[in-house]
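**Student:** whatever this is, show me its structure:
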Amino acid sequence: MVLLNNKPNNGAAQGTEPERTGNGKSAVGEIHEVTTIGDKSLENSIEPAGNEEPASNVSEAEGQLKKLPFPKSIFFIISYEFCRGFHYYGMRTILVLYLSRQLDYDDDTTTVIFHVYAMLGYFLCVFGAIISDSWLGKFKTILYLSFIYVAGSALVTLGAVPPLNLPATTFTMVGLGLMSLGSGLVKPSISAFGGDQFKLPEQVKQMTTFFSMYYFVVNAGSLISITTTPILRDDVHCFGEKDCYSLAFGLPASFVVISIVVFAFGRPLYKNKPPAGNMV
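**Tutor:** Below you'll find the predicted structure:
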């Protein structure tokens, strides 16, 4: 009779060594090691990637973007620009008539004076940007150089008041020069200073809204002034004269004074970036 042994063939129990592979490990141990490595690989594939942010963090970041309020300082800048636009275009509207009818310049001279005045206001923007970025900064450039603008407007207005008997031609020419200087040096800093009030890239949409508001108020101020100043000149009679240029110049001049006061009141709210140094 043949007896069958049902016990597993254990090399240690039978006195024989288990079969070994070429690297010196037993076949059973090698299989166990491969299985362990496979399990670890499977666990690693299930774990989330370290570079991916959880959805909760993304939602939290989006919530922070929505919480950033619209800068209150913008409303002071917008008000300043409205008043400045009202003054600039109001003065230009009646300037040609004043030069030709009151100061008795011929048409050619009047045209030259008008275009030189307008050209300097844009040409000097380059120097205004250099002053702002290199030395004074945007806030001080706007505030300080606006007084030059006010001085020029005051000279033109005073020269147009007949009872004062001032040299109208001299006052007007000097006043126009100061207004061109002040306007040109201030102009490039206003919109840039408004852009500085926003935190980027979080407030890109709000900054876009600001620039839309900025150009709207400039055009609104110019539209109102070019409608109002001719009416004041023609329909109001002052100092015994048919045309009241002193009032037509005086109203825009008062607006530019108001603009400085409003702009200065917003100082505690402004974000002032220091000048970057010599840009030349």
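**Student:** only C-alpha atoms for contact and neighbour calcs from this point on.
**Tutor:** Fine.
**Student:** for the protein, which segments are assigned as helices?
**Tutor:** 11-14, 27-46, 55-67, 73-97, 107-123, 125-131, 138-159, 168-195, 204-235, 245-265 (DSSP state H).
**Student:** need those in JSON lines (columns: distance to residue 277 and mean neighbour count).
**Tutor:** Converted to JSON lines, these look like this (distance: least, Cα to Cα, whole Å; neighbours: other Cα atoms under 10 Å):
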{"stretch": "helix 11-14", "distance to residue 277": "86", "mean neighbour count": "9"}
{"stretch": "helix 27-46", "distance to residue 277": "54", "mean neighbour count": "11"}
{"stretch": "helix 55-67", "distance to residue 277": "32", "mean neighbour count": "10"}
{"stretch": "helix 73-97", "distance to residue 277": "24", "mean neighbour count": "22"}
{"stretch": "helix 107-123", "distance to residue 277": "22", "mean neighbour count": "15"}
{"stretch": "helix 125-131", "distance to residue 277": "10", "mean neighbour count": "19"}
{"stretch": "helix 138-159", "distance to residue 277": "13", "mean neighbour count": "22"}
{"stretch": "helix 168-195", "distance to residue 277": "16", "mean neighbour count": "22"}
{"stretch": "helix 204-235", "distance to residue 277": "26", "mean neighbour count": "17"}
{"stretch": "helix 245-265", "distance to residue 277": "24", "mean neighbour count": "21"}
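**Student:** nearest to residue 274, of these?
**Tutor:** helix 138-159 (8.3 Å; Cα to Cα).
**Student:** spit out the contact partners of the nearest residue in space to residue 175 that is not next to it in sequence.
**Tutor:** In this structure, residue 175 finds its nearest non-sequential neighbour in residue 152, 3.8 Å apart by Cα to Cα, 6 or more residues apart in numbering. Neighbour list for residue 152: 174-179 [criterion: Cα atoms under 8 Å, 6 or more residues apart in numbering].
**Student:** could you do residue 264 as well?
**Tutor:** Going by Cα under 8 Å, 6+ apart, residue 264 touches residue 143.
**Student:** check the gap between it and residue 73 for me.
**Tutor:** Per Cα to Cα, to the nearest Å, residue 264 is found 11 Å from residue 73.
**Student:** before we compare anything, build this one as well:
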Amino acid sequence: MTTATRSDKMPAGIPYIISNEFAERFCFYGVNAILVQYMIEFLHFGDAKAASWQAMFKSAAYFFPLLGAIVSDVFLAKFRTIISFSIVYIAGCTILALGTGEDMMIVGLLLMAFGTGGIKPCVSTNVGDQFTEQNAHLIERAFSYFYISINAGSVISIWLCPELLSNPAFGPKIAFGVPALMMTFATIAFWLGGRKFAVVPPAMRTGAGPALVVFSLIFAVMLAITGVVLVQTNKLWATATILSLLAGLIFVCLRPSIGNKLPEDLHAWLKRCFTGDSLKLIGRLLVLYIFVAFFWSLWDQSNGNSWTIQAQSALMDKHLLGFMSGVSGFESAAAWEMLPAQVQVVNGIFILILVPVFTFVIYPLLGKFFTVTPLRKIGMGLFTVAASFLIVAWIEQRIQEGHVVSMWWQISAYVVLTAAEVLVSITALEYSYKQAPLYMKSFVMSLFLLSVSVGNIFTAAVNDYMVEPLKTESVSTGEQTWVALSKVDGYVTGQKIDFNGENGVEVITADGSKGPLAGTFLIAEIDVAGNRVRLMDKVYRKPVSSNGNYDLSKGEVSTYTLVGPIYFLFFAALMALGAVLFIFVAMVSKERTFVREAEAT
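**Tutor:** All right, here's what the predicted structure looks like:
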């Protein structure tokens, strides 16, 4: 047995993959950054509904990698899969940019989720496929470059897209249109690198076309069944339904009476992936991914979700350089105010800083005291992300009480959150790739991405379940808006109250513009004797002026059971408990590494 000659040269296809990932992530994170703001300001969604829908979009985006992985590993290989799904991705971005209203948004987001989900497991595993035994030592560096490109793209788009959306001269069409153009560039960049990529062929060498058509039809039927379950029950049951259907399909295909009728290559791939050691590997990884799913449930709330909603309050002082006021020559800098959706940009900046800090400083330092294994990194990260939610819970408590809080406090939470991301996300990405045999790397990567989907489903479900419908007796309009309820016991000042439906009442906002009584407002005053509450607007906490007659038959009013900081403390406690349990899981887990062998020359 000969030893492959060591090579320190990075594979030729890596720059094209990095360019593609930069532009695609610009698109995805740009849309994601402004989605909640768009739903709240332009579609008048309540906070919980907007957070739930945004989480559902991300859940779908990280569910469809299951489809992309199977199409790639079995039918088309990575290059054709990425190009095909990218075209759908571009179509979704275009519809989102040019369409108006809730229905067009849903269509655009669904196509975007389908497209980005289809390429996700292929792009990241395509990085690893470029390496052989000769340069396998460069994989970690390449994945670091890959992750840096993700965050570089996100930093630029998260900063730019909120500016475009908030500027009346541009608005939603341009704010969503720029990401669409970047996705077009991403597709072209990847296509140009096609001849430089090392290719791992799909499992099916013959008859892939007809088999792909049949598989697509079956998958479409399963999605339709899941949609019915979603409408009739809830998101958690729908998730359980689609996963059960997929597992059932695999089980049926493995039975000799069915499997022997399948194309030989497809049947062989199924047997290799879902029997013996491969099945045991999937089982071990799924246990790990349960904990990673809870990590993503927390982390993704910092990415255009609950953390961004928190930053919308005027009590969150977004003058980051305000401490320079009074200093001659720095008046403009002190007056500059960051937009609420822009604060998440610091996550990408901190990633660029903390990746080398952890790689070259923290990990070597910890290595002097104990062996720094991937699972130990992940365990530390789970505790760390829980700590970040304690900070935002404290911020929310201060805001609810009416105190001004500097944005620097939320930025400090992002520092802690980003440290957790380095410990968990990068580590789990590399760990997933190395654990998987070559013939199922895309599929294993899709399981890792499925943990993101499940985490976001959980977030969406919590935002749905915490909504408590209120029995409304009447709404009194005028310079102040009072809502008479069946009871007001237990409510607190600053608590959120949502209005939905065309209820006939018009409000005058703080800037003098008019709009419907829809979306989220805050309780400014509680009249216990009269069983009524007075409203103030969510951002500026000013009295709500209104006119019109409230239509009880059309209006829907609700509040949240997880009030203020309790919401964030709920997730922090859940993650802390999960981190403790993970310690025991890590103690019994085993690791293996699979890379592509060097090709004969």
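**Student:** tm score of chain vs chain?
**Tutor:** The TM-score (TM-score structural alignment, normalised by the length of the first structure) is 0.69; 207 aligned residues with a Cα RMSD of 2.0 Å.
**Student:** show me the helices in the stretch 351-500 of the second structure, by range?
**Tutor:** Taking DSSP state H, counting those that start in this stretch as the criterion, the stretch 351-500 of the second structure carries its helices at 363-367, 374-400, 407-421, 427-435, 441-465.
**Student:** can you tell me which of these is most buried?
**Tutor:** Highest mean neighbour count among those (mean count of other Cα atoms under 10 Å): helix 441-465, with a mean of 25.
**Student:** centre of the chain to that helix, how far?
**Tutor:** 9 Å (Cα atoms, centre = their mean, to the nearest Å).
**Student:** of the helices of the stretch 351-500 of the second structure, which is nearest residue 334 of the second structure?
**Tutor:** Of all the helices of the stretch 351-500 of the second structure, the one in closest proximity to residue 334 of the second structure, counting by Cα to Cα, is helix 407-421 (13.6 Å).
**Student:** what range in the first structure matches the closest one?
**Tutor:** Counting by TM-score structural alignment, helix 407-421 of the second structure lines up with no residues of the first structure.
**Student:** distance from that helix to the middle of the chain?
**Tutor:** 17 Å.
**Student:** next: stretch 121-141 of the second structure.
**Tutor:** Relative to the centre of its chain, stretch 121-141 of the second structure is centred 25 Å away, using Cα atoms, centre = their mean.
**Student:** which other residues reach that stretch?
**Tutor:** Identification of contacts with stretch 121-141 of the second structure by Cα under 8 Å, 6+ apart yields 4-11, 13-14, 17, 21, 65, 68-69, 72, 78, 81-82, 142-143, 197-200, 430, 433, 441-443, 445-446, 449, 595-599.
**Student:** so for residue 280 of the first structure, which of the helices of the first structure sits nearest?
**Tutor:** Using Cα to Cα, the nearest of the helices of the first structure to residue 280 of the first structure is helix 125-131, at 7.5 Å.
**Student:** packing partners of that closest one?
**Tutor:** In this structure, helix 125-131 of the first structure makes packing contacts with helix 168-195, judged by 3 or more Cα pairs under 8 Å, 6 or more residues apart in numbering; DSSP states H and E.
**Student:** the helix it packs on vs the second structure, average offset?
**Tutor:** Comparison of helix 168-195 of the first structure with the second structure after fitting gives an average deviation of 1.0 Å (mean Cα distance after the TM-score superposition for the first structure).
**Student:** what's that helix aligned against in the second structure?
**Tutor:** The aligned range for helix 168-195 of the first structure is 101-128, by TM-score structural alignment.
**Student:** and what of stretch 119-127 of the first structure?
**Tutor:** Mapped onto the second structure using TM-score structural alignment, stretch 119-127 of the first structure spans residues 59-67.
**Student:** end to end on that stretch, go ahead and measure it.
**Tutor:** 14 Å.
**Student:** tally up the residues packed near the aligned partner of residue 10 of the second structure in the first structure, please.
**Tutor:** Mapped onto the first structure by TM-score structural alignment, residue 10 of the second structure lines up with residue 70. Per other Cα atoms under 10 Å, the neighbour tally for residue 70 of the first structure reads 15.
**Student:** and the residue nearest to residue 70 of the first structure when sequence neighbours are not counted, how close does it get to residue 186 of the first structure?
**Tutor:** The spatial neighbour of residue 70 of the first structure that comes closest, neighbours along the chain excluded (Cα to Cα, 6+ apart), is residue 206 at 6.7 Å. Residue 206 of the first structure sits 24 Å away from residue 186 of the first structure, going by Cα to Cα.
**Student:** give the contact list for the counterpart of residue 30 of the second structure in the first structure.
**Tutor:** Under the alignment by TM-score structural alignment, residue 30 of the second structure pairs with residue 90 in the first structure. The neighbours of residue 90 of the first structure, taking Cα under 8 Å, 6+ apart as the test, are 222, 225-226, 228-229, 249, 252.
**Student:** measure residue 90 of the first structure to residue 217 of the first structure for me?
**Tutor:** Distance from residue 90 of the first structure to residue 217 of the first structure, by Cα to Cα: 14 Å.
**Student:** what of residue 82 of the first structure?
**Tutor:** In terms of Cα to Cα, residue 82 of the first structure sits 5 Å off from residue 217 of the first structure.
**Student:** common neighbours of these two, please.
**Tutor:** Common contacts of residue 82 of the first structure and residue 217 (Cα under 8 Å, 6+ apart): none found.
**Student:** name the residues that touch the match of stretch 119-127 of the first structure?
**Tutor:** Residues outside stretch 59-67 of the second structure that contact it (Cα under 8 Å, 6+ apart) are 110, 112-121, 443, 446-447, 449-457.
**Student:** recalculate using a threshold of 7 Å.
**Tutor:** Contact partners of stretch 59-67 of the second structure, identified using Cα atoms under 7 Å, 6 or more residues apart in numbering, comprise 113-114, 116-121, 443, 446, 449-450, 452-454, 456-457.
**Student:** what do you get for stretch 130-147 of the first structure?
**Tutor:** For stretch 130-147 of the first structure, using Cα under 7 Å, 6+ apart, the contacting residues are 182, 186, 189, 193, 260, 272, 274-279.
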